[in-house]
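Novice: need a structure here:
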Amino acid sequence: MPSGDELEVALDEGTIDADSGSVPIAAVELELRHGQAESLYGVALELLETVPLRIDHVSKADLGYELLVAEHSDAVKARPVHLNRRDSVEDAFCTVVRNCLDQVHANERGVVSGHDPSSVHQMRVGLRRLRSALDLFATGIPAYPGLDGELRWIASELGAARDWEVLAGATLDRSGTIGNADEIQPVRQACERIAVNNRQRAAAAVESVRYTRLVLQLAVWLNRKGWRGGMSDEQRKGIGGAAGKFAAEVLRDRHRKLIKRGKRLADLDDHRRHRARIAAKKVRYATEFFASLCARRAVQHYVEALTALQDDLGWRNDAVVADQLLKLLPQTSPEAASGAAFARGYLASRVAADHQTLKKRWKRFRRLSPPH
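Specialist: Model prediction:
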């Protein structure tokens, strides 16, 4: 540890008790009394090599209150990003990444508890936003080697649970409203069983040493601005430029890419439509990241049209994923074979019927210019 840095270490062991139950406590608390934050993270990483630890973002008092009132953590959506027109590109990067991480961390406990599928969804959204932010700034601030691979790993652990949750819920709801509930019910029950198992897998991943290491390494890199080490003077000057100018260039570039990917959108095959959907998602995230630097009315109109387009592309993607999962379902749940076949056919008919709606939504969006 650097000379002069001072850390306080406390060991807590015991239980929090209430009428509704008790929660065991076994914690190592590290507090930086004096020095650099990376010293704190460095000690935590060293401990992680010896003891399987995970980070808890909730205090003992909050745990006690949750137990007292018998409440669970609610799923947390992303909060608005607030940037200043005087911010540099590097300032904007740090603010955006921390905003994404706040959403990820706020949903960890919900994922671990397994009580609410929405926490899995919102943590996954936070990870997607984070990966999009890293990609958005990558030309000026490249991520450290291996980061994207680790983010892909944890996102995939959450994704398996989420895909089956969506199928068991919203997707099958579309198939079960036309008098065939008896056929759909075995499908729903089988999907729910798989979703529960996958939620347990997602919880284990979030509690794993691998995930804790990812969180700590990312925090170290962000706090010490680790990207600066290998930069030239010209590169440092580039990330010191105005965030507003950078934002305008990014929004124009991402808008152009979406327009190119979405040409004849309603007639694209699944693969090319999926690429257009990803491009739309990147535009949406970039617009939300930089909204505070743009005219409010322009952002509002743009996001409204983009949201309608994304909703359409999103449920179409859910239908594609559902078709793949429903093909597999009879292998493990033969009793669901008939209902799965019906659901596949019904969803295919819904996708075909949506052709004109998608054309109209794409036409509306294509007329707009990116906000500035």
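Novice: hey, let's count contacts and neighbours off CA atoms from now on
Specialist: Noted.
Novice: state the distance from the residue nearest to Lys77 when sequence neighbours are not counted to Glu150.
Specialist: The shortest distance from Lys77 to any residue other than its chain neighbours is 6.1 Å, reached at Gln122 (C-alpha to C-alpha, 6 or more residues apart in numbering). Using C-alpha to C-alpha, to the nearest Å, Gln122 is found at 18 Å from Glu150.
Novice: between the two, tell me which one has more neighbours.
Specialist: Taking other C-alpha atoms under 10 Å, Gln122 and Glu150 do not tie; Gln122 has more neighbours (22 against 16).
Novice: what comes into contact with the one helix or strand the more buried one maps to?
Specialist: Gln122 is part of helix 117-136, with elements assigned from DSSP states H and E. Identification of contacts with helix 117-136 by C-alpha atoms under 8 Å, 6 or more residues apart in numbering yields 74-78, 93, 96-97, 100-101, 103-108, 110-111, 141-143, 148, 151, 155, 158-159, 161-162, 165, 199, 202, 250, 282, 285-286.
Novice: do that again at 7 Å, thanks
Specialist: Outside of helix 117-136, the residues within contact range by C-alpha atoms under 7 Å, 6 or more residues apart in numbering are 75-77, 97, 100-101, 103-104, 107-108, 110-111, 143, 155, 158, 162, 282, 285.
Novice: would you do the same for the sequence below? I want to compare the two.
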Amino acid sequence: MVCHFELVLSLPRPAAHAWMVPRNENPRAWSDDELGAAFVEALSGAPRAARWATEDVSSADAACGSNTTITPCRDQNRNLAAARLRVQLETGPDGRRVSVTRHSCYSPALSVCEVSFSAPLPEFEAPLSEALAAAPHTLKPTLDAAGDLTALDAHAYTRDCWRWQMDDAVMVSVWFERDAITKDGEASFPFELRLTTPFEEDAADVARLALFKAANEVAAIVPAFPVLHSAREDISEDVSQEERDTSHNSTSRSTNHSTTLHAAPETHPARAAPIDLTDLSTPQAALIAIGGNLAAHWFGNDAGVRDAISVEFVHQFRVSQRRLKTALRIFPHWADEAWNTRIAPDLKWLGGILGEARDWDVFVDTTLPALAAADSDATRWNATRERANLSRLAARERVQAAVASTRYAQLALAWLEWLSALPSREAPAKDREQSLHAYAKKRVRKYYERLMSAPKLTTLDDEARHKERIHAKYLRYTLEFFESIASRKTRSECIKTLSRLQGVLGDGNDVAVALRYLEALDVEPYQAGFARGWTEAAKRYTAQEAEHLLRALREPKIRRGKAE
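Specialist: Here you go, the predicted structure:
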């Protein structure tokens, strides 16, 4: 069987409309047909692109050629989904055929697709069972258990395809997928680009790198952003959101072709999920598991920030970036040239924009209302809140523009490419012989001792207290990553105390930021004076409370074997 690597990019409609504006003299609302035609034109003009015709594609390929309609099929008892099989009906100028493919997760966003069976239907209206009767015996038990299949005509989609000739003689197929039927009054599926390339086990890295290189080139042409899985997977597999979340949050322990499901698109902000490291023995295996967890957190929020920005999406998206940076502090010897040149600089760029937006959100929604409530006349702050909200909205627009940019798309792809290399990468020499227990214990002790060596927090200035808050954050995130192999008291007491400590120090930092923002808003002298007094009192209180929490913090413990 032929194996293909597969990577899916989403083309969100809001980003598509923004992309169309400079391409047209009269900006307006464009129809899906107009957007689709513009994408086809742009991709067809790419230097590497060669348009496929149906007759160019062999029946053994993972998909069919251009101008083909794909109809997903589903069984009632979901045996196909359980076996990670997909059955689809392909309709083109030369007739219809049925294909059976098996999909598994290689790394976050990168799938392996095996074409298990493909055959033409003897007649256009022939039942699927006639073609599937010739399927290999290895598929027969699952297909028989699936019983009659339902063709989901309402979810059919069309494909256009280009050959993307890469270096090293690698050919990448770029499939543009869009709804075949306009659904009046219903939310349509997003436009998607599916990039595939065949590979042999001994040349998998070459194919993988070529696939990501092609994705970067595509993202520079059209507003395409990587996703952890296609939005269409839920239709053919009929997997509930609860099941998908549960499966994704579990840890893949394989460094080869894992069958862990990808994460589904989120309608609510995604939060950091627990990580199970109990059966892992090496730091590299732990980093792979942590990377998958971080990917779910990151890509569970980026679409919400880009397409329908809200306070909590921005907050969780920012937290995912901060957790990622902390992870590479915990595993510094894995930070290679790709990380240092292609990922870290753009994480800093994105973090700055997200941090500004988050600070304005906290200022407008929390700190400024508390400041006004402390005044004898809260209404005198209304005009200030209105001006602050304008600054908040401008910061949000900068975030949206950043997350809808080519720079962001290529940052996301660079990180996913870096993650995809971990399973086949040799561990750094310094850490190759260390057990996970010893490695985690050393890192936890380092951050704990650094935090506890702080002078009395009430004696520090704003900047120094902020640094201690960062140290508390590093220790907290480190313990959360290693929570499953920590002692019971560490899980029940230390992490909670650290969370409270980080929160209290964060409150103190928020009021310090508020004073700077008020000065930037050029408020009247009375408000400036009142704010200085209020913020000083708030900072003293938070410093005292944080000092109490810090000195009550017990030393965290990492256990050998399974956590008890």
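Novice: fetch the TM-score of the aligned pair.
Specialist: Remark: TM-score between the superposed chains equals 0.84 [TM-score structural alignment, normalised by the length of structure 1]; 354 aligned residues with a C-alpha RMSD of 3.0 Å.
Novice: quick revisit: what range in structure 2 does the helix holding Gln122 of structure 1 sit on?
Specialist: Here helix 117-136 of structure 1 aligns to structure 2 at residues 311-330, judged by TM-score structural alignment.
Novice: before we move on, what about stretch 302-316 of structure 1?
Specialist: Going by TM-score structural alignment: stretch 302-316 of structure 1 matches residues 494-508.
Novice: how far away is the counterpart of Lys282 of structure 1 in structure 2 from Arg445 of structure 2?
Specialist: The criterion is TM-score structural alignment: under it, Lys282 of structure 1 has Tyr474 as its aligned partner in structure 2. As judged by C-alpha to C-alpha, Tyr474 of structure 2 and Arg445 of structure 2 stand 12 Å apart.
Novice: when the two are compared, which one has more neighbours?
Specialist: Set Tyr474 of structure 2 next to Arg445 and count neighbours by other C-alpha under 10 Å: Tyr474 wins out with 25 against 16.
Novice: where's the more buried one, which helix or strand?
Specialist: Per DSSP H and E, Tyr474 of structure 2 falls inside helix 462-481.
Novice: what comes up buried for whichever helix or strand Arg213 of structure 1 is part of?
Specialist: Taking DSSP H and E as the definition, one finds Arg213 of structure 1 inside helix 209-223. For helix 209-223 of structure 1, the neighbour count (16 or more other C-alpha atoms under 10 Å) marks 209-220, 222 as buried.
Novice: one more: stretch 494-506 of structure 2?
Specialist: So stretch 494-506 of structure 2, judged by 16+ other C-alpha under 10 Å, has buried residues Cys494, Ile495, Thr497, Leu498, Arg500, Leu501, Gln502, Gly503, Val504, Leu505, Gly506.
Novice: next, count neighbours for Pro265 of structure 2.
Specialist: Counted with other C-alpha under 10 Å, the neighbours of Pro265 of structure 2 add up to 21.
Novice: wasn't it part of a strand?
Specialist: No: going by DSSP: H, G, I helix; E, B strand; the rest coil, the assignment for Pro265 of structure 2 is coil, not a strand.
Novice: residue contacts, the residue lying closest to it once chain neighbours are set aside?
Specialist: Nearest non-adjacent residue to Pro265 of structure 2, counting by C-alpha to C-alpha, 6+ apart: Gly300, 6.3 Å away. Contacts here follow C-alpha under 7 Å, 6+ apart; on that basis Gly300 of structure 2 touches Pro265, Glu266, Pro269, Ala270.
Novice: quick check: which element contains the nearest residue to Leu368 of structure 1 once chain neighbours are set aside?
Specialist: Distances taken as C-alpha to C-alpha, 6+ apart place Tyr302 nearest to Leu368 of structure 1, at 6.8 Å, with adjacent residues excluded. Using DSSP H and E, Tyr302 of structure 1 sits in helix 296-332.
Novice: have a look at how far, on average, the helix or strand following that helix is from structure 2.
Specialist: Of the helices and strands lying after helix 296-332 of structure 1 in sequence (DSSP H and E), the nearest is helix 337-353. By mean C-alpha distance after the TM-score superposition for structure 1, the fitted helix 337-353 of structure 1 averages 3.4 Å away from its aligned residues in structure 2.
Novice: contacts for helix 337-353 of structure 1, please.
Specialist: The contact list for helix 337-353 of structure 1, computed with C-alpha under 7 Å, 6+ apart, reads Ser175, Glu183, Ile184, Val187, Arg316, Ala319, Asp323, Leu326, Pro330.
Novice: out of those residues, which is most surrounded?
Specialist: Neighbour counts for those (other C-alpha under 10 Å) peak at Val187, which has 27 neighbours.
Novice: list the contacts of that one.
Specialist: Neighbouring residues of Val187 of structure 1 by C-alpha under 7 Å, 6+ apart: Ala336, Gly339, Ala340.
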